[in-house]
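Trainee: A structural model of the following input is requested.
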Amino acid sequence: MLYAQTTAAQKRRALREKLASGDLVRMPGAFNPLSARLIERKGFDGVYISGAVISADLGLPDIGLTTLTEVAGRGQQIARMTELPAIIDADTGFGEPMNVARTIQTLEDAGLAGTHIEDQVNPKRCGHLDGKSVVDADTAIKRIRAAVDARRDPDFLIMARTDVRAVEGLDAAIDRAKALVDAGADAIFPEAMRDLGEFEAMRSALEVPILANMTEFGKSELFSTQQLRDAGVNLVIWPVSLLRLAMGAAGRGLDALASEGHLRDQLGAMQHRADLYDLIDYEGYTRFDADVFDFTVER
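Mentor: Here you go, the predicted model:
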C-alpha cells in the first residue's frame, strides 16, 4: 500500500550487488509510476527513467529544456512506487560543476539509486541524432568529479555517459571513458555504439560496468540480452520503449474511436479494470481502511 517498503539505501545496495554479481541488469524505462510497478511485477531488475521520456511527457523535445526540479520530482514519483532500484538521466547535470553537485544531492534525496551525467555541450541533443557536440575532456572530468565529491551515500551510482563515439570515433570514446573512470565514475554509458564489437572493445578497455542503450530507431542495433551478456555488457536499458508502445496503442485506439464512434472492439487490447486494481493494490487499501474499497469487479 502507498509507497515502496524498501528504503533508498537498500535499493542502492541491491543495485551494487547485482552489478557485482556479473549478471546483466535489465532496466526497462518507466514513463510513469504505474509503469514502474508493472516493470517490477514482470520480474525485471530495475527501472530506468529517461530524460527523453520526461521531456516527451511534457510535450517538449529532448534538447535540455527540462529543469532539475522537474526531473527530480518525476524521479521521486517513480522511484517511491517500486521496490526496484531506479536510475535517472540527469543530462549534463543542469549547469556548471556546482550545479552538478546540487543535482546529485537532490537526486539522492529523491530516492534514486543512481544517475548518469553526459559530456555533451549544453543544451544537449538526443544521443542518437546527428549534429551532437561534446565538451572538452577537462570539462567532462570536472562534471564527474563534482558529482562524486557531492555524493553522500557511497552506494549512489554515478555513471558517466560519453557521446564521443558519434563525434570523434571509437578510439576517442574509449580514451574519454578511461579519463572519466579515473575521475571517479562508477560505470560508463557509451552512447550510440554501432555493433557488438564496439561494446566488446569498451569492455576490454575498462574495469567498471558498462551500459548498453537499446533504444529503437537509433544508431545501435537492437541486440538481445544474451548477445549483450556475451559482449560483457553489465546493464541494459530500453529507455523509451514502453512510452512508444503505449503511444502507439493510444493512437490506434483514437483512430478507432474517430472512425467507428466506439471502442467496443478495442477491449481486448486494454488493461482490464481488475488488472489495474490489482497492480495498484486496491485491496491493500481495504486492509487499511475498509471504507475505501468495498466492491469487487466482475471479469
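
Trainee: only C-alpha atoms for contact and neighbour calcs from this point on.
Mentor: Fine.

Trainee: Residue 28 in helix, strand or coil?
Mentor: Three-state assignment for residue 28 (DSSP: H, G, I helix; E, B strand; the rest coil): strand.

Trainee: can you map out the helices along the stretch 1-150 of the chain?
Mentor: Taking DSSP state H, counting those that start in this stretch, the helices of the stretch 1-150 of the chain run over residues 8-21, 33-41, 51-57, 68-79, 97-109, 137-150.

Trainee: Same question for the last one: list its buried residues.
Mentor: Think helix 137-150. Taking 16 or more other Cα atoms under 10 Å as the basis for neighbour counts, the residues of helix 137-150 that come out buried are 139-148, 150.

Trainee: helices or strands up against it?
Mentor: When contacts are defined as 3 or more Cα pairs under 8 Å, 6 or more residues apart in numbering; DSSP states H and E, helix 137-150 packs onto helix 97-109, strand 114-118, strand 157-162, helix 170-182.

Trainee: before we move on, the earlier item: out of the helices of the stretch 1-150 of the chain, flag the one nearest residue 271.
Mentor: Distances from residue 271 to each of the helices of the stretch 1-150 of the chain were compared using Cα to Cα; the shortest belongs to helix 33-41, at 11.5 Å.

Trainee: Spit out the contact partners of residue 199.
Mentor: In this structure, residue 199 makes contact with 193, 212, 231-233, judged by Cα atoms under 8 Å, 6 or more residues apart in numbering.

Trainee: tell me which of those is nearest to residue 269?
Mentor: Within the set of those, residue 212 lies nearest residue 269; the separation is 30.6 Å, counting by Cα to Cα.

Trainee: sorry, back to before: let's have the buried residues of helix 137-150 in CSV, adding distance to residue 39.
Mentor: Listed next are those as CSV, based on distance: Cα to Cα, whole Å:
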residue, distance to residue 39
139, 36
140, 33
141, 34
142, 35
143, 31
144, 30
145, 32
146, 32
147, 28
148, 29
150, 30
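
Trainee: Alongside the first, I'd like the structure of this one:
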Amino acid sequence: MLYATTSASEKRRLFRERLATGELLRFPGAFNPLSARLIDRKGFEGVYISGAVLSADLGLPDIGLTTLTEVAGRGQQIARMTELPAIIDADTGFGEPMNVARTVQTLEDAGLAGMHIEDQVNPKRCGHLDGKAVVDDDTAVKRIRAAVDARRDASFLVMARTDIRAVEGMDAALDRARALVDAGADAIFPEAMRTIEEFAAMRAAVDVPILANMTEFGKSELFPAQQLADVGVNIVIWPVSLLRMAMGAAGRALDTLDAEGHLTGRLDEMQHRADLYDLIDYEGYNHFDTSVFNFTITKD
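Mentor: Take a look at the predicted model:
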C-alpha cells in the first residue's frame, strides 16, 4: 500500500550488487508511477526514467527545457512507487559543475538509484537526432568528477553518457568513454551505437558496466536483449517504448470515438478495472481504511 517498502539506500545497494554480476539488467522506461509499478509486476530488473518522456509528458520537446525541480519531482513520484531501482536521465546536469553536484544530491534525496550525465552542449538534443554538439574532454570530465565528488551514498550510480559517436565517430567515442571512466564514472552509456560490433568494441574499451539504448526510430538497430547480453552489455533500456505504445493506443481510441461515438469494439484492448484495482492494491487501501475507521454510529 502507498509506496515501496524497500528504502532508497537498500535499492541502490541491491542494484549495485546485481550489476556487479555482469548479467544483463532490463530497464523499461516508465512514463508515470503506475507504469513503473506495472514494470515491477511484470518481473523486470529496474525502471528507467527518460528525459524525453518527462519533456513529452509536459508537451515539450527534448531540448533541455525541463528543470531540475521538474525532473526530480517526477523521478521521486516514479521511484517511490516500485521496489525496483530507478535510473533517471539528468541531461547535461542542469548547468555548470556546481549545478551537477546539486543535481546529484537532489536526485539522491528523491530516491533514485542512479543517474546519467551527458556530454552534449547545452541546450541538448535528442541523442538520435542530427545536429548534436558535444563539449570538449575537459568539460565532460569536470561534469563527471563533480557528480562523483558530490554524491553522499557510494551506491548511487553515476553513469556517463557520451553522444560523441554521432559527431566525431567511433574512435572518439572509445577515447571519450575511457576518459569518463578515469574521471570516476561507474558506468558508460554510449549513445547512438549503430552496430552490435560497436557495442562489443565499447565493452572491450572500458572495465565498467555499459548500457544499450534500444529506442525505436533512432540510429541504433533494435537488438534483442540476448544479443546485447552476448556482447557483454549490462543494462538495456527501452526509454520511450511504453509511452509510444500508450499514445498510439490513445490516438486510435480517439479516432474510434470520433467515427463511431463509442468504444464498445475496443474493450478487449483496455486494462480491465479489476486489473487496475489489483495493480494499485485497492483492496489493501480498503482494508487499511476499514481497520482505522471501524466505529459505528449509535442512536441515543
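
Trainee: Could I get the TM-score for this pair?
Mentor: TM-score for the superposed pair, counting by TM-score structural alignment, normalised by the length of the first structure: 0.97. Supporting figures: 293 aligned residues with a Cα RMSD of 1.1 Å.

Trainee: Neighbours of residue 1 of the first structure, how many?
Mentor: The tally of other residues near residue 1 of the first structure (other Cα atoms under 10 Å) stands at 14.

Trainee: That should have said residue 292 of the first structure, apologies.
Mentor: As a burial measure, residue 292 of the first structure scores 13 neighbours (other Cα under 10 Å).

Trainee: Skipping adjacent residues, who's closest to it in space?
Mentor: Once its chain neighbours are removed from consideration, residue 292 of the first structure has its nearest residue in residue 286; the separation is 6.0 Å (Cα to Cα, 6 or more residues apart in numbering).

Trainee: Go through the helix or strand hosting that neighbour and flag the buried ones.
Mentor: Using DSSP states H and E, residue 286 of the first structure sits in helix 282-288. By neighbour count, with 16+ other Cα under 10 Å as the criterion, the buried positions of helix 282-288 of the first structure are 282-283.

Trainee: Over to stretch 51-68 of the first structure?
Mentor: In terms of neighbour count (16+ other Cα under 10 Å), stretch 51-68 of the first structure has its buried residues at 51-55, 61-62, 64, 66, 68.

Trainee: before we move on, what about stretch 101-112 of the first structure?
Mentor: In stretch 101-112 of the first structure, the ones that count as buried by 16+ other Cα under 10 Å are 101-108, 110-112.

Trainee: Adding distance to residue 46 of the first structure, write those residues out as CSV.
Mentor: Formatted as CSV, these follow (distance: Cα to Cα, whole Å):
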residue, distance to residue 46 of the first structure
101, 24
102, 24
103, 21
104, 19
105, 21
106, 20
107, 16
108, 16
110, 16
111, 13
112, 11
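
Trainee: check contacts around the most centrally placed residue in the first structure.
Mentor: What sits nearest the mean C-alpha location of the first structure, by Cα atoms, centre = their mean, is residue 48, with 2.4 Å. Residues in contact with residue 48 of the first structure, defined by Cα under 8 Å, 6+ apart, are 27-30, 86-88, 237-239.

Trainee: What's the local residue count around residue 19 of the second structure?
Mentor: If you count neighbours by other Cα under 10 Å, residue 19 of the second structure ends up with 17.

Trainee: From residue 26 of the second structure, how far off is it?
Mentor: Distance, residue 19 of the second structure to residue 26 of the second structure, by Cα to Cα, to the nearest Å: 11 Å.

Trainee: and what of residue 272 of the second structure?
Mentor: Distance check for residue 272 of the second structure against residue 26 of the second structure: by Cα to Cα, it reads 26 Å.

Trainee: ok, those two, which is more surrounded?
Mentor: Counted by other Cα under 10 Å, residue 272 of the second structure and residue 26 do not tie: residue 26 has more neighbours, with 21 against 11.

Trainee: mean per-residue distance, the longest helix along the first structure to the second structure?
Mentor: Longest helix in the first structure, counting residues (DSSP state H): helix 241-260. Comparing helix 241-260 of the first structure with its match in the second structure after superposition yields a mean distance of 0.2 Å (mean Cα distance after the TM-score superposition for the first structure).

Trainee: got the angle for that helix vs helix 33-41?
Mentor: Note on geometry: by axes from the mean of the first three to the mean of the last three Cα atoms, to 10 degrees, helix 241-260 of the first structure and helix 33-41 are set 120 degrees apart in direction.

Trainee: ok, and for helix 241-260 of the first structure, which residues are buried?
Mentor: For helix 241-260 of the first structure, a neighbour-count test (16+ other Cα under 10 Å) marks 241-243, 253, 256 as buried.

Trainee: ok so, going back, so who does the closest residue to the residue nearest to the centre of the first structure other than its chain neighbours touch?
Mentor: The shortest distance from residue 48 of the first structure to any residue other than its chain neighbours is 4.4 Å, reached at residue 29 (Cα to Cα, 6+ apart). Taking Cα under 8 Å, 6+ apart as the contact definition, residue 29 of the first structure lies against 36, 47-50, 237-242.

Trainee: Nearest to residue 221 of the first structure among those?
Mentor: The closest of the contacts of residue 29 of the first structure to residue 221 of the first structure turns out to be residue 238 (Cα to Cα; 12.3 Å).

Trainee: and that closest one, what is it in contact with?
Mentor: With Cα under 8 Å, 6+ apart as the criterion, the residues that contact residue 238 of the first structure are 27-29, 48, 213-215.

Trainee: most neighbours, which of these?
Mentor: Neighbour counts for those peak at residue 48, which has 28 neighbours (criterion: other Cα under 10 Å).

Trainee: ok, that residue to residue 205 of the first structure distance?
Mentor: If you measure residue 48 of the first structure against residue 205 of the first structure using Cα to Cα, the figure is 25 Å.

Trainee: can you check residue 193 of the first structure too?
Mentor: Counting by Cα to Cα, the gap from residue 193 of the first structure to residue 205 of the first structure is 15 Å.
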